[in-house]
Structure formats: C-alpha cells, structure tokens
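**Q** no sequence on this one, just coordinates:
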C-alpha cells in the first residue's frame, strides 16, 4: 500500500509494474482491490498499474466537510494523474463510479488521458434518459434510497452487511461467488465515517447544493464530446448494456463498444480473463 497527496487529500493506492501509467478506478460498493485479476497481467505487459482508493474509501482520507460532487471527483483524478504520471498523460480504466467520473475526465481534460476503458455505466446523457424508464429506475433504486439521512447507513451495515451482499447478487450473473472480496469491502465500509463518505457520491449526484461552487467553471467542459480513444465494456447480463448500444454519438474520437457474455455489472470480477484480454488489446492498439 502506498500513499500520495493530491487535490488536498491523502490517497492510498495499490501499485504493480513499471512503464506507462494505467490508472484503474473502482466503484461502489467496492474498493481498489476489485482490479486484483487485471493488475498483474497489465504489469507483466509492461505497464505501471495504479489502483487508488477513491475519496472517502479507507485507507484514503475522509475529508472533513469535504465535497463528493462529480466535478470534485474529476479534479481528484486529474490531480492523481498529474502527480503519479509526472506530467505525462495516463491510460484510464474504470468501472461503475470510476466510469461515471471518467466520462467527465475525458470530456474536460482530454490531454491527460492516452486511451480509456469505461465499464458498466453508460454515458451521462444516456443515464439521464434512463431516469424516465421504469425498469431502469428500478435497477437504480439505490440512488433514491441513499438520499435519505441515516437510514441507508443503518441498512447497509445491518445483519453483517446483508444489503451489500444483495446488491452484488442483484447486479452479477447467477452463480458468481466473490465472498472473500465482498467481505473485505464490507469491512472497509464499516469503518467509522467511510459509509457516509461513500454515500456522499450519490447524495451530491441528485442535490446540486452539495457541489463545490468553486468548480462551477467545469460544468460546460464535462459536457463536451469525448475525443480520447475509448472502449466501453458492459456485461451482457447487465440491464445497463441496452443503454450503451448506441452511445457512440457522444464520442468524437475513436470508439468501440463490447459486451462480455456471462457477466453482469462487476464484469472485471465475473469474467476477469476476458476483461483483461480486451483491456490489453485496447491499450496496446
């Protein structure tokens, strides 16, 4: 475990290999360890692979009174690239919240990223349209549940984190077993202050008053077409796949979309060999 100071915060990260920087971003409820299958393979292929624990995810610091809006998270990632990459652009591989953040990074700061792989979450314009479709509202019920004060924290930790087990079961393909990894995630989220910090992402997503006003200038930038060469991946069993079929119009540069058979939302865990192959193929192109 290593640490780096970026955007005024102490970030913990995992690292393997040497060479061009590949930054790998996790989602919720998850951690940097989600990339344990991909990191050794990318390191063996000649990359320096860094997987940070995002803002508020232990052992990264929880900022006192800090922000969790998208523009703050984008600034975190851009500063991590600048500090860890020594001024050179990085490759970006991201899933779930990592992908939500990364769509905005690619739009606002294309000079910071060589090539990108974004997994399991559609472009924000497609997400916005999905909020009017009943089955997708049902799929993302947690967005609204997490807006409540206190109750989500209690529910997620009750009964040895059964709610977290439910989310993983709901979002993955039948028969997927990742008990040891999920147990580690639950232990991390149970640490003081961590769960409220991670739920802050969702609360800021639907409440503009929770955004850092100092970053308002980034709003038009994160809405620009994406010019960075990007591959989008989704598990074929993830309902969100149907939202990603036609999102190529949001990309002004090289773009590719692939579905991974037999995988749901956590495709990097469910079909690690196939995801690793696709990532390496794209980064080496």
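**A** That came through, no problem. Model, not experiment: these values are computed from the prediction.
**Q** From here on, just use CA atoms for contacts and neighbour counts.
**A** Will do.
**Q** which residues in the stretch 51-200 of the chain form helices?
**A** Along the stretch 51-200 of the chain, the stretches classed as helices by DSSP state H, counting those that start in this stretch are 70-85, 97-108, 124-130, 134-139, 141-145, 151-171, 179-189, 194-206.
**Q** Could you dump the ones you listed into TSV with distance to residue 238 and mean neighbour count added?
**A** Shown next, in TSV, are those (distance: least, C-alpha to C-alpha, whole Å; neighbours: other C-alpha atoms under 10 Å):
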stretch	distance to residue 238	mean neighbour count
helix 70-85	23	21
helix 97-108	15	25
helix 124-130	14	14
helix 134-139	10	13
helix 141-145	15	13
helix 151-171	7	16
helix 179-189	19	17
helix 194-206	20	20
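**Q** second one coming, line it up with the first:
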C-alpha cells in the first residue's frame, strides 16, 4: 500500500489552498511499495480499441472493470496516451474503469470524413470527448488531464458539469481567452512559447509535416519542459509513433495558430467560444496540480487561477516534476484522481 508520506517523499508533493481537508480516498495499491509505482513500470497498454464517436473514429486504451466508476485521462502536446501508461493500471487496480483516448490528429484516431476541417480549436476537442462518452455510454466521469488535456477537461467541467463527476487539472485553469492571448507576455515567458510562434510561420508548418524535423522538434520540447525527467529513447519513440497520424500536422498547426488569432475556427462552435470567453467558473470538485519544474507553471502556487474554482478544491505542487506530470509522477497523479473522486 502506498501511503501519503510515501508520495510526498517520492515526488516532493506540497499542498496549498486546501479546502478538502480530511477528505481522502483509499490509497493507491500497488505491489506493496511506492517503488512499484515508479515511472516507467509499464511500457505499453493492452490492445487498443476503436469506436465511432462524433466526427471521429477514436482510438483508445481501456483498463479496469467495465462497471467501475469512469475516469477519462486526456493527454497533451507533444504527447500521447503513454503519458498514462503507469497511471491507468494503478487506477484500474483500484477499481476504476479507465479510458485513455488519442485526441484528434493523434495515434489511431481518424476523422470519419476527408471533408471535415482539421480544426483544433478548444471547443471542438472538448466536444470530441463528450461524443466519446456518449459512444461508450459513460454518463459521468472523473476527467483528468494535462496541457491540451487539462484545457479539454476544464471546458467540459465548466460547460457540461453534469458529465463531470470531478476534475484533476494539471496547471489549473487553462481555458483559452483569445482576446487575452493577443497581449504580449514577459520576454522570458514568450521565449518559453517559442514553438507556438514557429508554428505561426510556413517554416513551422513544413517542419511539422517533415517526419525527421518533427521528431527532433518534439523531442527538444520534451527535454526543455521536463528538465528533470530522465526518459530513454524507447519511451520517446513509443509516443512519437502517434505523431505519424496523417492529420497530426494540420491539427497541431491549427491549434496554435487559432490560439493566437491567426486561424479561424468554425462558426458551428461560435456560441461555445463566446461562453468560454467569459472565463466560466468550475463548480465540480477539483484538485489542481502544478509541476514545479515546468517552465509554464505560473508563480503563486495556484493563486493566479484559484478564483475560477468555486466548488470543493485542493491545490498540490509537485516539487522537481516537469510538464508531463502523469508520466513523471504517476503515483501522485493517480492518487489525486482517487482523492477527488471520493469527495
């Protein structure tokens, strides 16, 4: 049994802004020690599944009992479902039905129609997950994610709280405000976002379409945003295979250009984007996680987004951990899911 002290020792967890005091789920069980939950314990998922959902044929991993409480784990960029390769078995062992989908443009997920615009604006991706839940007959789930996955989970929690039992969001409140994105940041912050501006150019688009250049660019991002994560070549290559999706470049480029106001979305999502522009609060029970060594982590130990969460809430900072938090600190991520689901 992994106790909380073991988590704190293993990944340097500190808690702040706690309002869930005394509310804890059962501790994640493993082979008996925290060492069994170390990053890299698992190399792959069981055989993947496919299902038609909305505009997509979604590829996904599923572990755990079919009638267990549902948890949907959402990856970011430049990552894939393997960010949860150690998290998912721990949650499945604890009795959860764990679903880990490839987002549009990644892995084995495909658009059903060649005519569909390869759109990656935030509301479109969120609706993909609602459609997946419908297809899998999941009425309500704990949503957990980082990067694109945090944003997607935040949106569902804010706009469709009836579908979200609880939320684990790495880096807090990530719903995009297009107007705010037009304002310059500090020089150091702009430097951290270098690839976003690269993708705004034709050179950046061509680089994402070139397999070798894409490979080297995404690996560089891994190295710079997770400076303490000593991943090996095999770990990166397992994820990089998901970037060979024929729609990958188009989806990634549109996502970052849309965020900067350099690419249009689709009118069908206008009403949702207007609601998101108001920065809607999230009322479902939430644990936010800040990776301390992630260059994107805002200062203030979660203070910058605290007012966006109005329900039961706890914030945790993971010392020494970088951007790909669930793969770097799987035990701490899994425990957050268990804890937030037992409020």
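**A** Thanks, I have the structure now. Predicted model, so just to flag it, every value in this text is computed and none were measured.
**Q** related to what we said a few turns ago, quick one, which of the helices of the stretch 51-200 of structure 1 gets closest to residue 41 of structure 1.
**A** helix 179-189 (18.9 Å; C-alpha to C-alpha).
**Q** Residue range in structure 2 corresponding to the closest one, please.
**A** The alignment of helix 179-189 of structure 1 onto structure 2 (TM-score structural alignment) covers residues 233-243.
**Q** show me the residues around the spatially most central residue of structure 1 that make contact.
**A** What sits nearest the mean C-alpha location of structure 1, by C-alpha atoms, centre = their mean, is residue 98, with 1.6 Å. Under the criterion of C-alpha atoms under 8 Å, 6 or more residues apart in numbering, the contact list for residue 98 of structure 1 reads 24-27.
**Q** Now go through those residues and say which are in helices.
**A** Using DSSP state H to define helices, no part of these is located there.
**Q** I'd like these as CSV, with distance to residue 66 of structure 1 and neighbour count appended.
**A** Formatted as CSV, these follow (distance: C-alpha to C-alpha, whole Å; neighbours: other C-alpha atoms under 10 Å):
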residue, distance to residue 66 of structure 1, neighbour count
24, 23, 27
25, 20, 26
26, 20, 22
27, 19, 20
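**Q** Please identify which of those is nearest to residue 132 of structure 1.
**A** residue 27 (23.6 Å).
**Q** What residue in structure 2 is paired with that closest one?
**A** Per TM-score structural alignment, residue 27 of structure 1 is aligned with residue 76.
**Q** Distance of its match relative to residue 162 of structure 2?
**A** Here the criterion is C-alpha to C-alpha, to the nearest Å. By it, residue 76 of structure 2 lies 24 Å from residue 162 of structure 2.
**Q** same question, residue 212 of structure 2
**A** In terms of C-alpha to C-alpha, residue 212 of structure 2 sits 43 Å off from residue 162 of structure 2.
**Q** Also residue 258 of structure 2?
**A** 28 Å.
**Q** got it, and residue 79 of structure 2?
**A** Relative to residue 162 of structure 2, and taking C-alpha to C-alpha, residue 79 of structure 2 is found at 28 Å.
**Q** Please apply the same query to residue 78 of structure 2.
**A** 30 Å.
**Q** The two - which one has more neighbours?
**A** Neighbours per residue (other C-alpha atoms under 10 Å) separate residue 78 of structure 2 from residue 162, with residue 78 holding more: 19 against 13.
**Q** how about the more buried one, what does it touch?
**A** 218, 221-222.
**Q** With residue 290 of structure 2 instead?
**A** 170-172, 297, 301-302, 315-318.
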